[in-house]
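> The following comprises the amino acid sequence and a computationally predicted model.
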Amino acid sequence: MSDTPAPARLSFRHWVEDRAEAAIFRAILALPYRRRIPAMGWFSRTILGPLAMNRRIKANLAYIFPDMPKAQVKQICRDVADNFGRSLIELHSGAEFARFVATQPLGGPGLAALDRAHAEGRPVILASAHYGNYDVLRAGLTARGFRVGGLYRPLSNPAANKRYVATIESIATPLFPRGNEGLGAMIRFVKSGGMLGFLGDQHMAHGEMLDFLGKPAASATSAAKMALKYNALLVPLYATRNPDGLTFTVEVEEPIPHSDALTMTQAVNDSVSAKVRAHPGQWFWVHRRWRHTA
């Protein structure tokens, strides 16, 4: 959490950028839900991907899969950008997205453990990744009646951040900003028996070097430490986008047994790695997960 920068002051540039972004989103949101999602996917893979994503995706793929054929690399670049665009407009669809997700079935061998924890008032740490659309998890579990909280990283643009927070709060609440501001409320929520979502697949400057997709990666152990400290379940879960581009398969895995923070975090890394290997186009390869890449 100490990696979170202090919020910036609102500048004229921030205001202009926010108004431009808001105008673009208003235009796309004017489309019916089932048309706007593929439309934003097309825009992202055709325009945003080549301009801003593909270089980083290719560098990460070359580091992890040096022998991957060029045709497969090209397809993954397209798939990652497409999924990013779809996820972005789904998030900005707010309550409409939440209502759609509420119709998606939940499954997996760990779902019964979540039901028991909810009935017993036992805390749960939900471990996921920038994969598929992770906000499906918050919305879907909330629709099932669970108390689900999430962490978010405030945007550097204060105007955009205000709009962003209002949108994601319309999907499900509570939400806690990363850093000292949200720490106390987050801990109280967990101790009260809530379910808290973590996305632990980004580079953490002060993390532990653990294996991720076969390479050492600085990994946050905070989810495992919270599970141990508050006797919470640590449960990996994912929302995989289906071939139709609109619906999802939500799978809740078995809870990770309590041991020590390093062992449990490695188990989370292994779980995420398995999902990425199975569906490489659904993980956000744009992050600098390994600082060795260009």
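Right, received. Where do you want to start? Numbers count the residues shown, from 1 in each chain.
> only C-alpha atoms for contact and neighbour calcs from this point on.
Noted.
> For the stretch 151-294 of the chain, which segments count as helices?
Taking DSSP state H, counting those that start in this stretch as the test, the helices found in the stretch 151-294 of the chain are 158-169, 180-191, 222-229, 261-278.
> Looking at those helices, which is nearest to Arg122?
The closest of the helices of the stretch 151-294 of the chain to Arg122 is helix 180-191. By C-alpha to C-alpha, the value is 8.4 Å.
> From Arg13, how far off is the residue positioned nearest the centre of the chain?
Central residue of the chain (C-alpha atoms, centre = their mean): His130, 3.7 Å from the mean position. Note on His130: its distance to Arg13, by C-alpha to C-alpha, to the nearest Å, is 29 Å.
> picking up where we left off before, possible to save the helices of the stretch 151-294 of the chain as CSV with distance to Gly140?
Output for those, formatted as CSV (distance: least, C-alpha to C-alpha, whole Å):
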stretch, distance to Gly140
helix 158-169, 14
helix 180-191, 19
helix 222-229, 21
helix 261-278, 19
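> Including mean neighbour count and distance to Pro243, could those go into a markdown table?
Output for the helices of the stretch 151-294 of the chain, formatted as a markdown table (neighbours: other C-alpha atoms under 10 Å; distance: least, C-alpha to C-alpha, whole Å):
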| stretch | mean neighbour count | distance to Pro243 |
| --- | --- | --- |
| helix 158-169 | 16 | 25 |
| helix 180-191 | 15 | 35 |
| helix 222-229 | 19 | 31 |
| helix 261-278 | 19 | 14 |
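> second one coming, line it up with the first:
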Amino acid sequence: MFRAILLRQVTRRLEIGGVLQYVCTPRGSIMARKGGSETETDGTTGQWLVDRALRMAIWSAMRLSYERRVPLFGALARAATRAIPNFQRRMLDNLDHVWPDRPLEERRAIARASADNIGRTLIEHYSMQELAQRMADVEPEGPGWEVLRTTQEAGKPAILITGHYGNHEMAFICLTARGISAGGLYRPMQNPFVNQHYVDAVAALGLGPLFEQGRAGMGRLLRHLRGGGTAIILNDLYVGGGIEMDFLGKPARTALSSAEFALKMDAPLIPFYGIRQPDGLSFRFVLEAPIPPGTPEEMTAAFNRSLEARILEDPGQWFWLHRRWKRKWQGGKGMVPGLHPAELPRQKSR
């Protein structure tokens, strides 16, 4: 009954990310058509409901001042981890996997801080105009900044590599303000409705081009680099086609593509971090020294050590929500016995 009522009401028009009109498909899923254009998004009713809740929260928060909405979304994210057991369990599983000797209360505190940072980062994404104003006076720092400037002045490509730490998106804003158009490689979200307005929020500010992960996106990214562009790549997610490398003391499947691009393009591979400051609203933009050329495995391992150092310095700034250490099925016949919950191909109830 509820589903039938819901599907009759999906012609509502909403504001965030442009006007979207929702219609029912013959399969009973929901399709979004943006602004009368031919761009369509097809997803499930459950995905639509999640998107509705998120849009309502964002719409409400945007009525507040920036100084109030950012902490509010941090608090909402902390509350969500308590209300949605899977979220908290995933973070605690990850923390137990890499730091089993740390007291449980300490791991819980890290999970709360991580959720707070995730919530703040999310609403900052939809507040990019105001974030750009706040970033106007933030000067990039670190040895990698001079390398990047010199490389760009010479018309040569550069690759900036980071992880889900602090807020990496402030780098796009900071670089754009200084005349550097940085393209970004991104992995689409599983929820297509959320993904659509998430990407639209970047496009609305006129930042550098975004390249969707995949063969076509990789091709456009390479063309961007060949033209002397700068690319920003996040390299701390599980990649099934990657290789197992040590990350925080545990094997994690990791992509080598960032290092391979740098070697192919003779481009510096520069680790960077948007480090959230104690006030929760401001940032430092730190570009470390470029990773020395070597094999893709050696260069990627060097980045892992760089990110690990940042996480150890302030673990609450990293997105512990991602399933970084999950393992692939062995030959399609089953899993290696005795895997930690953080390593399971799918999260299991405990």
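Perfect, I can see it now. The structure presented is a predicted model; accordingly, all values stated were derived computationally and were not measured.
> Any idea which of the helices of the stretch 151-294 of the first structure gets closest to Gly150 of the first structure?
With C-alpha to C-alpha as the criterion, Gly150 of the first structure lies closest to helix 180-191 of the helices of the stretch 151-294 of the first structure, at 8.7 Å.
> Next, the mean deviation of the closest one compared to the second structure.
Compared with the second structure after fitting, helix 180-191 of the first structure has a mean deviation of 1.6 Å; criterion: mean C-alpha distance after the TM-score superposition for the first structure.
> how many degrees apart are that helix and helix 222-229 in direction?
Relative orientation of helix 180-191 of the first structure versus helix 222-229 (axes from the mean of the first three to the mean of the last three C-alpha atoms, to 10 degrees): 40 degrees.
> longest helix of the second structure?
Longest helix of the second structure, by residue count under DSSP state H: helix 104-125.
> Tell me the buried residues in that one?
107-108, 110-125 (16 or more other C-alpha atoms under 10 Å).
> Who are the packing partners of that helix?
helix 66-83, helix 85-98, helix 192-205 (3 or more C-alpha pairs under 8 Å, 6 or more residues apart in numbering; DSSP states H and E).
> swap the cut-off to 10 Å and go again
Contacting helix 104-125 of the second structure under the criterion 3 or more C-alpha pairs under 10 Å, 6 or more residues apart in numbering; DSSP states H and E are the following elements: helix 45-61, helix 66-83, helix 85-98, helix 128-135, helix 169-177, helix 192-205.
> which residues of the first structure does that helix align to?
Under TM-score structural alignment, the match for helix 104-125 of the second structure in the first structure covers residues 70-91.
> That stretch vs the second structure - mean distance after superposition?
Compared with the second structure after fitting, stretch 70-91 of the first structure has a mean deviation of 0.9 Å; criterion: mean C-alpha distance after the TM-score superposition for the first structure.
> residue contacts, the residue nearest to the centre of the first structure?
84, 199-202, 238-239, 272, 282-285, 287 (C-alpha atoms under 10 Å, 6 or more residues apart in numbering).
> Restricted to strands, list those residues.
Among the contacts of His130 of the first structure, the members falling in strands (DSSP state E) are 199, 238-239.
> neighbour-wise, which of those residues leads?
Highest neighbour count within those: Tyr238, with 27 neighbours (other C-alpha atoms under 10 Å).
> Checking my notes, Leu10 of the first structure in a strand, right?
No. Counting by DSSP: H, G, I helix; E, B strand; the rest coil, Leu10 of the first structure is not part of a strand but coil.
> Please tell me how far it sits from Glu181 of the first structure.
Using C-alpha to C-alpha, Leu10 of the first structure is found at 19 Å from Glu181 of the first structure.
> And Val148 of the first structure, by the same measure?
According to C-alpha to C-alpha, Val148 of the first structure and Glu181 of the first structure sit 19 Å apart.
> just Ala159 of the first structure next, same as before
Ala159 of the first structure sits at a distance of 18 Å from Glu181 of the first structure (criterion: C-alpha to C-alpha).
> Gly228 of the second structure pairs with which position in the first structure?
Looks like Gly228 of the second structure aligns to Gly193 there (TM-score structural alignment).
> which ones are touching that match?
117-124, 147-148, 230, 232 are the contacts of Gly193 of the first structure under C-alpha under 10 Å, 6+ apart.
> That one - nearest residue in space that isn't next to it in sequence?
Pro123 (4.1 Å; C-alpha to C-alpha, 6 or more residues apart in numbering).
> Residue in the second structure paired with the one you found?
Aligned by TM-score structural alignment, Pro123 of the first structure pairs with Pro157 of the second structure.
> can you count the residues close to its match?
23.
> ok, back up a step: most neighbours among the contacts of Gly193 of the first structure, please name it.
That'd be Val124 among the contacts of Gly193 of the first structure, by other C-alpha under 10 Å, with 29 neighbours.
> Settle this for me: that one is touching Asn231, isn't it.
Yes. Counting by C-alpha atoms under 10 Å, Val124 of the first structure touches Asn231, with 8.5 Å between them.
> okay, and the common contacts of the two?
Lys191.
> Which residue in the first structure aligns with Asp244 of the second structure?
Careful, residue 244 of the second structure is Glu and not Asp. By TM-score structural alignment, Glu244 of the second structure lines up with Met209.
> hang on, its match packs against Thr263?
No. Between Met209 of the first structure and Thr263 there is no contact under C-alpha under 10 Å: 11.9 Å.
> so what sits against both of the two?
When contacts are counted by C-alpha under 10 Å, 6+ apart, Met209 of the first structure and Thr263 have no shared neighbour.
> ok, residues contacting stretch 126-135 of the second structure?
Here stretch 126-135 of the second structure makes contact (C-alpha under 10 Å, 6+ apart) with 16-17, 58-59, 62, 65-66, 69-70, 121, 124-125, 138, 169-174, 176-177, 197-198, 200-202, 204-205, 281-285.
> What separation do you get for Arg102 of the second structure and Ala262 of the second structure?
37 Å.
> Repeat that for Asn117 of the second structure.
Distance of Asn117 of the second structure to Ala262 of the second structure, computed by C-alpha to C-alpha: 30 Å.
> Then Ala136 of the second structure?
Relative to Ala262 of the second structure, Ala136 of the second structure is positioned 29 Å away (C-alpha to C-alpha).
> quick revisit: and the closest residue to the match of Glu244 of the second structure other than its chain neighbours, how many neighbours?
Distances taken as C-alpha to C-alpha, 6+ apart put Ala218 closest to Met209 of the first structure, at 4.5 Å, once the chain neighbours are dropped. Residue neighbour count, defined by other C-alpha under 10 Å, stands at 20 for Ala218 of the first structure.
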